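Novice: With the sequence up front, the predicted model follows.
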Amino acid sequence: MSTTTAPAPSKPPSQAAQDPPAWKRFVHTPTAGPVLALLVASTFFSFQSDQFLSGGNLALVIQQIMVVGTLALGQTLIILTAGIDLSCGAIMAFGSIVMAKLAAEGVLPPLVAIAAGIGVCALLGAANGALVTFVKLPPFIVTLGMLNIAFALTHIYSDEQTVTQLPGELTVLGDTFPMGSTDISYGSVLTIVLFLVFAYVLGQTAWGKHVYALGNSPEVARLTGIRTARLRMTIFTVAGVIYGIAALLLVARTGVGDPKAGQTDNLDSITAVVLGGTSLFGGRGLVLGTLLGALIVGVFRNGLQLMGVGSIYQMLITGVLVIAAVAFDQISRRKQRS
């Protein structure tokens, strides 16, 4: 008696065949816009100036953005939770004065003075977080008040004097090492390492996923078991530590403790975050996008300077870019909802 076997069921198309091409997936990522803007700007300025693509000039761009870029990294953590920090530049300035003055006057050993400066920044960041988390004040109001507090503390503690004659431990990150025909600063390397570390933390750890969940919906995050109050406090404190590292980079780059430093860096950090594709409404964005945003600002300012364009027009163009980035974010959010 012969037996017949049923025909094997046809295999469904492979997942790879169903997935859209890589370039289509990239276009829909938050970093697509910043990458395109950076490429267009770099191409434009390379035609306008022969110096733009030189190794020395590109290294200079990276050195110029390392302080604001590091500030923007801390700012990204807060904006991902639908908050904002207007005090980051003032906190950084206070931290830089604390570590510079303690070290220059011999009150503390240089490394301990650096730790004290970073600790002060972390403390002020934690104060912001406590007021936002437990007193339920809006981040805009809290950090606006902290901006004035940190600004005043900086000028009181420094007695309006620039701190000079700093020990080498505070300025070593401003030193450079050769890479081919280009000199790269140690501070630039540290900035890039920080971005890579937090890109991993936000993308591959439970803590990072909780940050995004908090930004998307605090109530839903709480109902899923996330301790939102502790998480928000941690985010503001970690941001404060990052501002402290930015303070060290500032001192290393300038070689002094300047009480007038950082007065517009809060706005520059927000600009870098927004241009990098992070949504001001929280829950959407990448820290590597923030690095791209900082590079866009640096490339525009450097390129326009090489073209002989005045600084006031550089500010004008930066403002236009910010408005365009926020408008793009709004349009993309509306399309996702529809």
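Specialist: That came through fine.
Novice: make it CA atoms for all contacts and neighbour counts henceforth
Specialist: Noted.
Novice: What about Asn216, how many residues nearby?
Specialist: 18 (other C-alpha atoms under 10 Å).
Novice: Take this one as well and set it beside the first:
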Amino acid sequence: MHRYPALSPAIVLILAIIVFGLLNERFLNPANLSLITQQVAVVGTLAIAQTLIILTAGIDLSVGAVMVLAMMVTAQITIETGMPAILGLLLGLLVGLAAGAFNGFLVTKLRLPPFIVTLGTLNIFLALTLLYTAGATVRGGEMPDLLTWSGTTFNIGGVNFTTGVLMMLVLYFAIAFILNNTSWGRHVYAVGDDKEAARLAGIRVNRVLMSVYLAAGAILAIGAWIQIGRSNAASPNASGELNLDSITAVVIGGTSLFGGRGTVWGTLLGALIVGVFRNGLSLAGLDVLWQTFAVGVLIIVAVSVDQWIRKVRK
């Protein structure tokens, strides 16, 4: 397990599917499996951005707030000004990049801890969203088809998947390739493993960190598009438990909170585990509070495993 961190979440996912399938026959119903994949599409996309930041030994508590801000700007400005949908999406991308740049600036230039920075910007971005939208929801019927396109479905093996799920998987393949096959990816791991050693090796640490936050912002903007299709609406209250679930997916997936170790494929397994647990416990009739309790237990177990792996490696 310490050599292959993704092994443990894969085992947990398989066991969870078996157990919940035995507890409730509806769990393996194609309609329910489709629901799980749609839920995972949003959390899984946000978890990619979270993975990049955690790989650098940081953490981002504002991912959900950035996604919602980009989503609301995209949806509201499109229907208010009649702007073409593609321009609205590009504007949402700019919002995500600007939010990432702001976080990155505070971390790299002011040398503030990422936890404190993103705790602060979480509230800033949520407030900006509410100020901009006045708390109003934009419904799917009011938006151009392109904005809700990520919610269109296609059938594979009797299970309906949305375009948003496909978009998420494309992001996973792209980021996995970049991390494993480019110098930028190697620099991300090096900075997360030991910033000082990376600096002495000639890596421009601040530039790498800023690029990670910018990449995360762009991914969150794509997550905003997926969320619009997922809910067929744009709501300023959509973030909910996305911050917690994205961190949970990354940690369960074997990425070390201390940076320098982990893979996005492990994160995908972690996101699937979160989706399976929430859905399976809901079908079992447990209150949503107990679902949150179970996710909290998963986090503690995952961090404990991470600590054990670090000791074994030493």
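Specialist: Noted; the coordinates are in hand. What you see is a predicted model, and the numbers here were worked out from it, not measured in a lab.
Novice: So the aligned partner of Ser279 of the first structure in the second structure versus Met167 of the second structure, what's the distance?
Specialist: Matched by TM-score structural alignment, Ser279 of the first structure corresponds to Ser256 in the second structure. Distance of Ser256 of the second structure to Met167 of the second structure, computed by C-alpha to C-alpha, to the nearest Å: 26 Å.
Novice: Mind checking which of those two has more residues around it?
Specialist: Neighbour count, other C-alpha under 10 Å: between Ser256 of the second structure and Met167, Ser256 has more, with 28 against 17.
Novice: where does that one land in three-state SS?
Specialist: Recorded secondary structure, Ser256 of the second structure: coil (DSSP: H, G, I helix; E, B strand; the rest coil).
Novice: That one against Ile53, yeah?
Specialist: No: using C-alpha atoms under 8 Å as the test, Ser256 of the second structure is too far from Ile53 to be in contact (11.0 Å).
Novice: And the strands in the second structure?
Specialist: Under the criterion DSSP state E, the second structure contains strands at 138-139, 153-156, 159-162, 233-234.
Novice: Around the residue in the second structure that Val297 of the first structure lines up against, count how many other residues there are.
Specialist: Val297 of the first structure maps onto Val274 in the second structure, with residues paired by TM-score structural alignment. The local packing of Val274 of the second structure (other C-alpha under 10 Å) involves 27 other residues.
Novice: give the contact list for Val274 of the second structure.
Specialist: The neighbourhood of Val274 of the second structure, defined by C-alpha atoms under 8 Å, 6 or more residues apart in numbering, consists of Asp245, Thr248, Ala249, Val295.
Novice: So which of those are in helices?
Specialist: Per DSSP state H, helices hold the following members of the contacts of Val274 of the second structure: Asp245, Thr248, Ala249, Val295.
Novice: Now the equivalent of the last one over in the first structure. Nearest residue, chain neighbours left out?
Specialist: Per TM-score structural alignment, the equivalent position to Val295 of the second structure in the first structure is Thr318. By the measure of C-alpha to C-alpha, 6 or more residues apart in numbering, the closest residue to Thr318 of the first structure outside its immediate chain neighbours is Val297, 7.2 Å from it.
Novice: Look up how far Ile79 of the first structure lies from that neighbour.
Specialist: 19 Å.
Novice: any idea what Gly217 of the second structure aligns with in the first structure?
Specialist: Match for Gly217 of the second structure (TM-score structural alignment): Gly240.
Novice: quick one, what contacts that match?
Specialist: By C-alpha under 8 Å, 6+ apart, the contact set of Gly240 of the first structure is Gly74, Cys88, Ile91, Ile118, Cys121, Ala122, Leu123, Leu124, Gly125, Ala126.
Novice: How about Gln51 of the first structure?
Specialist: Contacts of Gln51 of the first structure by C-alpha under 8 Å, 6+ apart are Asn57, Leu306.
Novice: where do the helices sit along the stretch 101-250 of the first structure?
Specialist: For the stretch 101-250 of the first structure, helices defined by DSSP state H, counting those that start in this stretch occupy the ranges 110-133, 139-158, 168-171, 186-204, 206-216, 218-223, 228-254.
Novice: closest one to Trp23 of the first structure among these?
Specialist: helix 186-204 (20.5 Å; C-alpha to C-alpha).
Novice: And the closest one, how far out from the chain middle?
Specialist: Centre-to-centre, helix 186-204 of the first structure and its host chain are 10 Å apart (C-alpha atoms, centre = their mean, to the nearest Å).
Novice: List the buried residues in stretch 85-102 of the second structure.
Specialist: Buried residues in stretch 85-102 of the second structure, defined by neighbour count with 16 or more other C-alpha atoms under 10 Å: 85, 88-89, 91-102.
Novice: Where in the first structure does it align, residue-wise?
Specialist: Aligned by TM-score structural alignment, stretch 85-102 of the second structure falls on residues 110-127 of the first structure.
Novice: can you check stretch 36-49 of the second structure too?
Specialist: Using TM-score structural alignment, stretch 36-49 of the second structure lines up with residues 61-74 of the first structure.
Novice: how big is the offset of the matching stretch relative to the second structure?
Specialist: Following the fit onto the second structure, the mean deviation recorded for stretch 61-74 of the first structure is 0.6 Å by mean C-alpha distance after the TM-score superposition for the first structure.
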